[in-house]
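Trainee: Model the following, please.
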Amino acid sequence: MNSTKSSVSLMFACTASGKMLPPYVVYKAKHLYDSWTEGGPSNTRYNRTDSGWFDSTTFEDWFFKVILPYARSKEGKKIIIGDNLASHVSLAVKSACEDHNISFVLLPPNSTHLTQPLDVSVFGPMKTQWQSLLSEFKATALGRKCAALTKTEFPRQLAKLMEKLQKNQAKIIESGFRKCGI
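Mentor: Model (predicted):
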């Protein structure tokens, strides 16, 4: 809600049956502090990069700590759908997918607004709720003191967002898969 150069990236993963897996947060920072991970949604993973963007290391960590444990709990063939970002191409991830009966499908470039279920139905309502939460936070005494949402406050606001989305989450996720023909 301001023009700071701070950056936080989030990775979300959902199943076609409407389940949202734990979020994965990447801060723009040299170090990751415990206070930046407290009060967030259950099982959320936190990391950091110099840019605040996902790189191949954080992508692999996300895959091995969030996706693979979930996939191992399911029998049969699994499919992961991802965008065509270069950091999503990893030999370690490819090998793990082969070992665990997972196909990793990369969507064609510039097509996620039509072919990626989260882009189609989940992120719009999520962004609306996030803007509302940020406005509410800025109206508090702490929010008026802060030029931007601090990394210490971020997990708590993310937890509020995930709680607000919980009510219709499964229906919204399922509709994204349906609209994409998946």
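
Trainee: CA atoms for contacts and neighbours, from now on please.
Mentor: Fine.

Trainee: In the lengthiest helix in the chain, which residues are buried?
Mentor: In the chain, ranked by residue count with DSSP state H as the criterion, the top helix is helix 123-138. By 16 or more other CA atoms under 10 Å, the buried positions in helix 123-138 come out as 126, 129, 130, 133, 134, 137, 138.

Trainee: one more to put side by side:
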Amino acid sequence: MRVTAMFSVTLSGKNLPPGIIWKGETTTTFERVGGCLVIQQPKPWVDQDLLLRWLEHTFPTLYDGPGQFLVWDLMRAHIGKRVKAACVKKEVRMYVVPGGLTSYLQADDVGIYKSFKDRMSGLITAGKESDAVTYMRGGNPDPRQSRWLLTGSPLPGRGSQKKLS
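Mentor: As a prediction, the model looks like this:
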């Protein structure tokens, strides 16, 4: 099962709600689940369309005011033509961290992503070992049955589990 997580922080240090992308039927709006913004699409990664929807949802005040800027890594969706055009239209300047330097210049790569991945790996392993997971014909876990990861609901047959915090 592939899941993509998007993390962002403001210049003042405020963490914004994480975005979680599941593989599934396309949903056009973000749903708030367990403090996260959840959306589904056939390929569970960030593309330009999803990034533009996320910007409109997450940054309505920032994105609509002049004199704002965003700092991106060199991911393809971040530097796509439509994202650039939307930022130009909204008078939002873009700064891109050169390839190969992200881990040195973005503390979130170590400080946030690592702790998130460490916590998620235990939950995913527990879920796979429980009877809460159903599998699709190809042998992959059915992502529609994986909402317990974000809600912190107990796994059937396993007692309670820790919530993400």
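
Trainee: what's the distance between residue 56 of structure 2 and residue 142 of structure 2?
Mentor: From residue 56 of structure 2 across to residue 142 of structure 2, the span is 30 Å (CA to CA, to the nearest Å).

Trainee: related to what we said a few turns ago, where does the longest helix of structure 1 end up in structure 2?
Mentor: Using TM-score structural alignment, helix 123-138 of structure 1 corresponds to residues 113-128 of structure 2.

Trainee: Tell me the mean distance between that stretch and structure 1 once they are aligned.
Mentor: Aligned to structure 1 and superposed, stretch 113-128 of structure 2 gives a mean residue distance of 1.2 Å (mean CA distance after the TM-score superposition for structure 1).

Trainee: gap between the residue of structure 1 most remote from its centre and residue 47 of structure 1?
Mentor: Most distant from the centre of structure 1: residue 141, at 28.7 Å, with distances by CA atoms, centre = their mean. Using CA to CA, residue 141 of structure 1 is found at 29 Å from residue 47 of structure 1.

Trainee: that older thread, list of residues touching the longest helix of structure 1?
Mentor: Residues from elsewhere that reach helix 123-138 of structure 1 (CA atoms under 8 Å, 6 or more residues apart in numbering): 1, 143, 144, 146, 149, 157, 160, 161, 164, 165.

Trainee: Which one of those sits in the busiest neighbourhood?
Mentor: residue 161 (21 neighbours; other CA atoms under 10 Å).

Trainee: and it, what does it touch?
Mentor: Residue 161 of structure 1 sits next to 126, 129, 130, 133 when contact means CA under 8 Å, 6+ apart.

Trainee: any chance of the residues you listed in a markdown table, with distance to residue 98 of structure 1 too?
Mentor: Formatted as a markdown table, those follow (distance: CA to CA, whole Å):
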| residue | distance to residue 98 of structure 1 |
| --- | --- |
| 126 | 33 |
| 129 | 38 |
| 130 | 37 |
| 133 | 41 |
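
Trainee: For structure 1, which segments count as helices?
Mentor: Taking DSSP H as the criterion, structure 1 contains helices spanning 56-62, 68-72, 91-99, 112-115, 117, 123-138, 141-145, 154-165, 169-179.

Trainee: so which of those gets nearest residue 84 of structure 1?
Mentor: helix 112-115 (9.2 Å; CA to CA).

Trainee: Which positions in that closest one come out as buried?
Mentor: Quick answer for helix 112-115 of structure 1 (16+ other CA under 10 Å): 112, 115.
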